[in-house]
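Asker: For reference, the sequence and a predicted model appear below.
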Amino acid sequence: MPLILFNKPFQVMSQFSAHPERETLADYIKIPNVYPAGRLDADSEGLLLLTDDGKLQHEISNPRHKQPKTYLAQVEGDASQEVLQRLRDPLNLGDFVTQKSEARLIQEPGWLWPRNPPIRERKSQPTSWIALTISEGKNRQVRRMTAAVGLPTLRLVRIAIGPFSLATHPLLPGEWREVDPLELER
């Protein structure tokens, strides 16, 4: 039962079925019968886990198993300590209230690959980088959280799921590697 770590490029769909306008996982991963454990929207980049084991897929993607997911978000505006605290606390997004999260201001990550195409830049509008760790992963949750506190997301990169991180398993966009699924239990 393979467990695949994949660095999903920007604008690639988190599906194997064909898409009329965009690349999909099938353009990068040629292993039969593996499926993503969770998703990243087309506008997001970064770590995606895939497996052929339904039980493992459920364990990774189900919020009850609390696999923390860490994202780096480049946001429009200055992220104050007050705004970061609002991100850490449960946040009402209208259709649900988030669980507590971890949020901190970081320097622009020098190791991060350039996005293609690059994000739009406005000289009159500063940007900030936030590291945000959540355990839920609802649809577009991080983007909705940053927007709710007045910091729209410009770039979103998932760098870790549970024990798997692009820091310890470096992959460029479009690259993948197989890992031992037992690492998830450790």
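Answerer: Now that the structure is in, tell me what you want to look at. Residues are numbered from 1 along each chain as shown.

Asker: CA atoms for contacts and neighbours, from now on please.
Answerer: Noted.

Asker: any idea what sits nearest the residue positioned nearest the centre of the chain, other than its immediate chain neighbours?
Answerer: Most central in the chain under C-alpha atoms, centre = their mean is Arg158, positioned 2.7 Å from the mean C-alpha point. Nearest non-adjacent residue to Arg158, counting by C-alpha to C-alpha, 6 or more residues apart in numbering: Tyr71, 4.2 Å away.

Asker: Now do the helices in this protein.
Answerer: All helices of the chain, identified by DSSP state H, fall at 54-61, 81-88, 141-148, 182-185.

Asker: So what touches the last one?
Answerer: For helix 182-185, contacts defined as C-alpha atoms under 8 Å, 6 or more residues apart in numbering pick out Gly162, Pro163, Phe164.

Asker: now stretch 36-54
Answerer: Contacts of stretch 36-54 (C-alpha under 8 Å, 6+ apart): 1-15, 33-35, 57-58, 60-61, 140, 155-161, 165-166, 173.

Asker: Now do the same contact list for Thr153.
Answerer: Ala73, Gln74, Val75, Glu76, Arg143, Thr146, Ala147.

Asker: Look at the fourth one and say how many residues are nearby.
Answerer: Same thing as Glu76. 21 (other C-alpha atoms under 10 Å).

Asker: Find the nearest non-adjacent residue to it, please.
Answerer: Thr127 (4.5 Å).

Asker: let's bring in a second model and compare:
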Amino acid sequence: MTTIIDHHHFIIFKPFGYLSQFTYNLKRNKKLLGELHDFPEGTMAIGRLDEDSEGLLLLTTDGMMSEIVRSKKVEKEYYAQVDGLITQEAVDKLKEGVEIGFKGTKYITRKCEAYIVTDKPDFPERGRKIRDERHGPTAWVSITVTEGKFRQVRKMTAAVGFPTLRLVRVRVGDVLLGNLQPGEVQQVEGFDV
């Protein structure tokens, strides 16, 4: 007899300051995803956003779906607010791949899509202020990758001379952040990535 398992899938706007996990065993108190919603047992984040990053996070109870979404076939798009007015030359370097450190070794990122975002994105204010214009100008850049090394997008912008101040994931495959607000959770039938 075959048992059919009903899996659950969610999209969430992970707020700044939360870990992309449900348990944390170290001594420091951390904000976890389970504080945002009553998720079913076995729910896992597909990929991660670091504590300082925000935006679209997919959650599921289906391990196979997690493998598909994390594959190099699925694009992940980020909007990065960078320190300074990023140049087209820097964006072109991002597109071709840049050298970053990963697990103690040098790594060249894969080619990616990138462009300067000319209109400031209409994201909700972040929980903690970044800084204001008195400290110099900032700019936004879109970066779409198919890999996800530890803090990769932040390392990429720093490698071309424009450190990331704020990072928001806006798309995973064909799933968009849309109008979700920080901490908002939406249950969906599945992911069309």
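Answerer: Good, I have the coordinates. For clarity, every value in this text was computed on a predicted model and none was experimentally measured.

Asker: how near is the residue nearest to Arg158 of structure 1 to Lys55 of structure 1?
Answerer: 25 Å (C-alpha to C-alpha, to the nearest Å).

Asker: Show me which of those two is the more surrounded one.
Answerer: Tyr71 (23 against 9).

Asker: and the counterpart of Pro90 of structure 1 in structure 2, how many neighbours does it have?
Answerer: With TM-score structural alignment as the criterion, Pro90 of structure 1 lines up with Gly97 in structure 2. A count of nearby residues for Gly97 of structure 2, using other C-alpha under 10 Å, gives 15.

Asker: Hmm, Gly97 of structure 2 is touching Tyr107, no?
Answerer: No. At 9.5 Å, Gly97 of structure 2 does not count as touching Tyr107 under the criterion of C-alpha atoms under 8 Å.

Asker: related to what we said a few turns ago, out of the contacts of helix 182-185 of structure 1, which are buried?
Answerer: Gly162, Phe164 (16 or more other C-alpha atoms under 10 Å).

Asker: For the contacts of helix 182-185 of structure 1, please prepare a markdown table with the additional fields distance to Leu84 of structure 1.
Answerer: Listed next are the contacts of helix 182-185 of structure 1 as a markdown table, based on distance: C-alpha to C-alpha, whole Å:
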| residue | distance to Leu84 of structure 1 |
| --- | --- |
| Gly162 | 22 |
| Pro163 | 24 |
| Phe164 | 25 |
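
Asker: So which residue of structure 1 lies furthest out from the middle?
Answerer: Checked over structure 1 using C-alpha atoms, centre = their mean: the farthest-from-centre residue is Ser124, at 27.8 Å.

Asker: can you give me the strands for structure 1?
Answerer: 3-8, 35-36, 45-51, 69-76, 102-106, 127-134, 153-161, 164-165, 176-179 (DSSP state E).

Asker: what span of structure 2 lines up against the fourth one?
Answerer: Alignment of strand 69-76 of structure 1 against structure 2: residues 76-83, by TM-score structural alignment.

Asker: same question, the second one
Answerer: Aligned using TM-score structural alignment, strand 35-36 of structure 1 spans residues 44-45 in structure 2.

Asker: Which residues does stretch 89-103 of structure 1 contact?
Answerer: Taking C-alpha under 8 Å, 6+ apart as the rule, stretch 89-103 of structure 1 contacts 84-85, 87-88, 130-136, 144-145, 148.

Asker: Any buried residues in stretch 161-179 of structure 1, and which?
Answerer: Ile161, Gly162, Phe164, Ser165, Leu166, Leu171, Pro173, Gly174, Trp176.

Asker: counterpart of the fifth one in structure 2?
Answerer: This points to Leu166 of structure 1. Per TM-score structural alignment, Leu166 of structure 1 is aligned with Leu177.
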